[in-house]
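> Could you look at this predicted model? Sequence included:
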Amino acid sequence: MTRRSIGIIVNGVTGRMGYRQHLVRSLLAIRESGGVTLADGTTIWPEPVLVGRNETKLRELAERHGLTDWTTDLTSALARDDVEIYFDAQVTQQREKAIRQAIEAGKHIYTEKPLAEDTAAALDLARAADAAGVRTGVVQDKLFLPGLRKLKRLIDGGFFGRILSVRGEFGYWVFEGDWQPAQRPSWNYRAEDGGGIVVDMFPHWHYVLEELFGRVAAVSCVTATHVPERVDEDGRTYPATADDAAYGIFELDGGVIAQLNSSWCVRVFRDELVEFQVDGTEGSAVAGLRRCRAQHRAVTPKPVWNPDLPVTEDFRAQWTEVPDNEEFDNGFKVQWEAFLRHVVAGEPFRWDFLAGARGVQLAELGLRSAREGVRVEVPELNS
């Protein structure tokens, strides 16, 4: 058995996503499981090169996991011959410049979303990477969630008949930072720093809708900044200038209507932090991060509206749990494995920079819809 080591720059590794999901639960987890094995028996072995701005944090993180390869100098890391992949988990405002450096260095690139701050920049990155002949990928982790994979199984099996609508609820209460620390970094709530829930979540909704139900043809959106003032990590009060909630309607090719609410100002009264209800002529399903429950038309009850009588039916008990039928690994890890196979063995990987640019486009048009109070059509985006 041949082991093929591959150097991977992990930029932004001291941040929440870069550390937890991409280093610990993906790259280090891949090493702990013995690497990624190809069809010819070759094992891909990731060698992380940790990159960030804070030397102290980098050193502590590396020592915690028995790693020795770290630096605050991105340019020198990109110049190394043993580094083949650049991964970016920085704040969005820092991403475009670093990715351009990686393209110029001839590295394959995998990145968190959004790819860039606007559609024009995202498209330009896609074209530059294509011209340089480097392979690209954008994180689209929710496609690999157990709940959505079970939902996809129902769709592929024709369970729904003709799909009519999708209703999604995402969010939770993010504390303001005064009497309890916030669960998200303060830059998320400053538009000038690239914050906002539309920029954060609409790229997710784009790939979920497109992969499962159809291309987004039009968007109507209302945004809000429900909490106008928050407290940052240093205890300083600051004005929240970015949207912290978005209420969107997405019209899909084929006639499916999707309504998705995204909010950091909502208390959770559902089974999971995100849930999608899909209704079709033959059946319905509700999918979350891990669970998926379904109800076929043949067993659908016949509720009667009568506000004068108490409800005696347990509506939730009338739905059937969709079985796992397989073991589900961490979604970030699964997509990392697919990207590594793409780079080393040329296996297909459709979530490239152009796919990422379409997510940026939907966020941009959603913000335009909210700003102008209009329905906005979403044009085809091609390289």
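Noted; the coordinates are in hand.
> From here on, just use CA atoms for contacts and neighbour counts.
OK.
> what helices or strands is the helix or strand hosting residue 87 leaning on?
With the criterion set as DSSP states H and E, the secondary-structure element containing residue 87 is strand 83-88. If you count contacts as 3 or more CA pairs under 8 Å, 6 or more residues apart in numbering; DSSP states H and E, strand 83-88 packs onto strand 3-11, helix 92-104, strand 108-111.
> Which of these sits closest to residue 235?
Residue 235 lies closest to helix 92-104 among the helices and strands packed on strand 83-88, at 23.5 Å (CA to CA).
> Specify the angle between that closest one and strand 83-88 in degrees.
Interaxial angle of helix 92-104 relative to strand 83-88 (axes from the mean of the first three to the mean of the last three CA atoms, to 10 degrees): 160 degrees.
> Okay, one more to line up with it:
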Amino acid sequence: MADKTLGVILNGATGRMGYRQHLVRSILPIIEQGGVELSDGSRVQLDPILVGRHEDKLKAVSEKHGGIKYTTDLDSVLADDKYPLYADFLVTSARVAAIEKAIKAGKKAVYTEKPIAETLEDAVELVKLGKEHDVVSGVVHDKLFLPGFLKLRRLIDSGFFGRILSVHGEFGYWVFEGDWHKSQRPSWNYKKEQGGGMISDMFPHWNYIIENLFGRITDVYADAKTEIPDRWDEQGNHYDATAEDAAYAVFNTVNGITVQMNSSWNTRVFRDELVEFQVDGTLGSAVIGLFTAKIQARPATPLAFWNPDVPDPHNYWDNWQEIATDEQFENGFKAQWEEYIRALVEHKPYPYDFESGARGVRLANLGYESAKEGRKIEVPENLL
């Protein structure tokens, strides 16, 4: 039995991300395991309440998962001291107002999806508001908690790479346009006026990955493209895509590492996973996916020759070794939830906070500025 209980408001838990990643794969498994284990061996159990606009959807989710409490009245639950933690999984355009309301209602703990705001100005205001009210904030940085990136962190910490020289990242897959084949992404992703766009969606991810693994970003050069302007929505109606569906960028870090990142919803996958990073260093290289990690050490590097006149007989795939591990990795979203709750309850600093989230929004804004002006844009060292 848990030693204490923590009430959690889940606003937007019937949406795609809120339901699948946060409720089903994080909150419910934490409850089933008896709560989050703290450093002293005690446990804190979660007591969630679902919040949304549509009572029928809330009721359906509640009944499916054993009768979770729910309400359409956000104000009433924000006023309830039994629920000190507010978690936000709304669409980005609604996030700032909801978080501000929660903080002004007295909530001292806020956990939210990213991006935390559509504009840098709003993101900075959230940072300031959080500091003013002593809020313990957490922003989802899920990829840092996935097996591939955990393995990459260990490689870096072990000195495997020697001096890291560069990183080349490929992200994306083919998203159907929606005419003859249903699209697998919501139509708002392609509408700028609704907060859509590859840069606003993915640059916050690239920011926290780069700054936590390779160093603070010092400048960005980006090119944004709307490569497929005609798409069809969930009802089969044609619409003009007003947001970019691909972005190609180069980031430099304070550690002298160049990170090249291609992000596209218009590419057919020829790699092991939908996102991969190749990290090259003086002593070795690694290719990292969300789950896999393959390495090639300096002594195992083949002697390659450039000869365009004859086929190359060497099979370069054979020179890569999969990292073997018997470790069982948790779902990345669940692992971060546990880390945040542990920091919250034990009154410890949490690194992935509003300010970290705001830096992600800033990188997206600077990426748009770079794409518009066609030049490299410096990233200031300080946010505030």
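Sure thing, it's come through. Computed from a predicted structure; not experimentally measured.
> How close are the two chains, by TM-score?
These two chains, once laid on top of each other, score a TM-score of 0.98 by TM-score structural alignment, normalised by the length of structure 1; 383 aligned residues with a CA RMSD of 1.2 Å.
> when you align them, which residue in structure 2 goes with residue 258 of structure 1?
Taking TM-score structural alignment as the alignment basis, one finds that residue 258 of structure 1 is matched in structure 2 by residue 259.
> What residues does its match make contact with?
In this structure, residue 259 of structure 2 makes contact with 166, 167, 168, 169, 250, 251, 252, 253, judged by CA atoms under 8 Å, 6 or more residues apart in numbering.
> Find the pair from those residues with maximum spatial separation.
Of all pairs drawn from these, the widest gap by CA to CA lies between 169 and 253 and measures 14.8 Å.
> quick one on the thing from earlier: which residues does the strand holding residue 87 of structure 1 contact?
Contacts made with strand 83-88 of structure 1 from outside it, assessed by CA under 8 Å, 6+ apart, are listed as 6-12, 77-78, 95, 98-99, 102, 107-112.
> quick one on the thing from earlier: can you say which of the helices and strands packed on strand 83-88 of structure 1 is packed in most?
Among these, strand 108-111 has the highest mean neighbour count (mean count of other CA atoms under 10 Å), at a mean of 25.
> Mind giving me the packing neighbours of it?
So strand 108-111 of structure 1, by 3+ CA pairs under 8 Å, 6+ apart, packs with strand 83-88, helix 92-104, strand 136-138.
> that's a helix at residue 372 of structure 2, yeah?
Yes - checked against DSSP: H, G, I helix; E, B strand; the rest coil, residue 372 of structure 2 lies within a helix.
> where's it relative to residue 205 of structure 2, distance?
If you measure residue 372 of structure 2 against residue 205 of structure 2 using CA to CA, to the nearest Å, the figure is 21 Å.
> Show me where the stretch 51-200 of structure 2 has its helices.
The residue ranges that make up the helices of the stretch 51-200 of structure 2, judged by DSSP state H, counting those that start in this stretch, are 55-64, 74-78, 92-104, 120-132, 147-158, 198-213.
> Would you format those helices as a markdown table with distance to residue 30 of structure 2 included?
Written out in a markdown table, the entries for the helices of the stretch 51-200 of structure 2 read as follows (distance: least, CA to CA, whole Å):
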| stretch | distance to residue 30 of structure 2 |
| --- | --- |
| helix 55-64 | 17 |
| helix 74-78 | 22 |
| helix 92-104 | 24 |
| helix 120-132 | 27 |
| helix 147-158 | 19 |
| helix 198-213 | 25 |
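> Report the contact partners of the counterpart of residue 7 of structure 2 in structure 1.
The criterion is TM-score structural alignment: under it, residue 7 of structure 2 has residue 7 as its aligned partner in structure 1. By CA under 8 Å, 6+ apart, the contact list for residue 7 of structure 1 reads 46, 47, 48, 49, 82, 83, 84, 85.
> got it, and residue 295 of structure 2?
For residue 295 of structure 2, the contacting residues are 284, 285, 286, 287, 320, 321, 322, 323, by CA under 8 Å, 6+ apart.
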